[in-house]
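S.K.: Fold the following for me, if possible:
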Amino acid sequence: MTHSNYFYALKLPKEAKDHLQEKMSELKDKMSFKKWVHPEDFHITLAFLGKIEEEKLENSIQKMRRISTEHPRFSLRLTEMGIFGPPSSPRILWAGIDHSKKLYSLQRDVYRACEESGFRLDKKPFKPHITTARRYTGENSFNAASLRLPGDYTFTADQFTLYKTNMGMSPSYETIEDFTFHTME
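M.R.: Next up, the predicted model:
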């Protein structure tokens, strides 16, 4: 039996996923990665929980229901492409967004609530991004100069989600519960 990982993430609206998928389709012909992320799996991770204990998870869910009512919907703008890992052979290709105080505030609240629920979380600084591909496999060194996200794209973030990872499936992430922000911006 495999153990699933759980995480809280900002859910992208369908239109944003479609837009990003269109841009990734253009890049697939130019870049060789082992795995391109399924568009349904596009998200911005807020807190990675890993394997969970039911009591801690239920406690965190109660806190997230409250947090979602304390945050308004907000706009985010896709602006760039980037990589994690060695410049010549990156592990991750990602789409980035403009800095957003509202996103950082949400992430801080979600992260804190998870810690208060007993989860031990990664201490790395929050670097909001949307993973689009994994493990570069090209014959030549990766060319970072080819990373352009043609045109800006703005979307409204209106919810975050508790996801469960289903290894070996596509899409890989299963929605456990959505948390919708209140409507005032």
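
S.K.: going forward, measure contacts between C-alpha atoms and count neighbours the same way
M.R.: Fine.

S.K.: just checking, what packs against the strand ranked longest in the chain?
M.R.: In the chain, with assignment by DSSP state E, the single longest strand is strand 74-84. For strand 74-84, the packing partners by 3 or more C-alpha pairs under 8 Å, 6 or more residues apart in numbering; DSSP states H and E come out as strand 92-97, strand 153-157.

S.K.: One more, so I can put them side by side:
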Amino acid sequence: MNVTRCFIAMAVTDEVKRRAQNLIDKLAASNADVKWVEPDNMHITLSFLGDITPEETIDVSRAAMRGAESVSSFDFMIGGVGAFPDITRPRTIWLGMTQGHDAFCQMQHAIAEELATIGYPETARKYHPHLSIGRIKRLSSQVERLTELLEEHAEFEAGVSPAMEANIYASQLERRGPKYTLIGRAELG
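M.R.: Model (predicted):
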């Protein structure tokens, strides 16, 4: 069976990506063992779908379109830096959302509800919109320095992006990392 790993996400502007890369350059000075996200791969995930068939892609696209059109377009601001599970034990480093958080969560929920009608159950975890910028590959003594740098840049601002459409991406793992291909769009109402 031919399947593709897919997810639904919101793109961010080139300016946000540029500023995020500038922050990554500063955080990388910690020498912690982190796999930093390439600017071309920066996005805010709305729903991870896993492996789906080409036939399922059509249903997913339609569900995403129904969910997205129920929400008006809006602007959101990327800012603040943090980590999952927390800043003292970072595994995933992210930029948060300082404006448009509620609208973003509303959009994610509307899309998730539509996906649930076609067999993609909503996750039990509370949705936390964020822009992942790095993942710790191996814990080391440099993580302490990384935590200090995260604290120093807690008020970081990456800028504003418009939320006008949710994108459906196929993800293919290559030697250099994941490659994302846009396979569908769902415009907001």
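
S.K.: out of the helices and strands packed on strand 74-84 of structure 1, which comes closest to residue 168 of structure 1?
M.R.: For residue 168 of structure 1, the closest of these is strand 92-97, at 18.3 Å, according to C-alpha to C-alpha.

S.K.: Check which helices and strands the helix or strand following that closest one is in contact with.
M.R.: Counting by DSSP states H and E, the next helix or strand C-terminal to strand 92-97 of structure 1 is helix 101-116. Packing partners of helix 101-116 of structure 1 (3+ C-alpha pairs under 8 Å, 6+ apart): strand 43-50, helix 54-70.

S.K.: Can I get those in CSV including distance to residue 15 of structure 1 and mean neighbour count?
M.R.: Listed next are those as CSV, based on distance: least, C-alpha to C-alpha, whole Å; neighbours: other C-alpha atoms under 10 Å:
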stretch, distance to residue 15 of structure 1, mean neighbour count
strand 43-50, 13, 21
helix 54-70, 22, 16
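
S.K.: Which one, of these, ends up nearest to residue 113 of structure 1?
M.R.: Per C-alpha to C-alpha, nearest to residue 113 of structure 1 of those: helix 54-70, 6.3 Å.

S.K.: what angle do the closest one and strand 43-50 make?
M.R.: Angle, helix 54-70 of structure 1 to strand 43-50, by axes from the mean of the first three to the mean of the last three C-alpha atoms, to 10 degrees: 150 degrees.

S.K.: most tightly surrounded among the helices and strands packed on strand 74-84 of structure 1?
M.R.: strand 92-97 (a mean of 20; mean count of other C-alpha atoms under 10 Å).

S.K.: mean shift of that strand relative to structure 2?
M.R.: Compared with structure 2 after fitting, strand 92-97 of structure 1 has a mean deviation of 0.8 Å; criterion: mean C-alpha distance after the TM-score superposition for structure 1.

S.K.: Show me what that strand is packed up against.
M.R.: Using 3+ C-alpha pairs under 8 Å, 6+ apart, strand 92-97 of structure 1 is in contact with strand 74-84, strand 129-136.

S.K.: In structure 2, what stretch matches the longest one?
M.R.: Structural correspondence for strand 74-84 of structure 1: residues 74-84 of structure 2, per TM-score structural alignment.

S.K.: Make a markdown table out of the helices and strands packed on strand 74-84 of structure 1 and add distance to residue 84 of structure 1.
M.R.: A markdown table is the format used below for those (distance: least, C-alpha to C-alpha, whole Å):
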| stretch | distance to residue 84 of structure 1 |
| --- | --- |
| strand 92-97 | 5 |
| strand 153-157 | 22 |
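
S.K.: among these, which is nearest residue 114 of structure 1?
M.R.: Comparing these by C-alpha to C-alpha, strand 153-157 comes nearest, at 20.7 Å.

S.K.: on contacts alone, who are the packing partners of that closest one?
M.R.: Packed next to strand 153-157 of structure 1, using 3+ C-alpha pairs under 8 Å, 6+ apart, are helix 14-28, strand 74-84.

S.K.: residues of the first one that come out buried?
M.R.: Meaning helix 14-28 of structure 1. Residues 16, 17, 20, 21, 24 are the ones in helix 14-28 of structure 1 that count as buried (16 or more other C-alpha atoms under 10 Å).

S.K.: mean shift of the match of strand 74-84 of structure 1 relative to structure 1?
M.R.: For stretch 74-84 of structure 2, the mean deviation from structure 1 after alignment is 1.4 Å (mean C-alpha distance after the TM-score superposition for structure 1).

S.K.: re the thing from before, closest to residue 155 of structure 1 out of the helices and strands packed on strand 92-97 of structure 1?
M.R.: Using C-alpha to C-alpha, the nearest of those to residue 155 of structure 1 is strand 74-84, at 5.5 Å.
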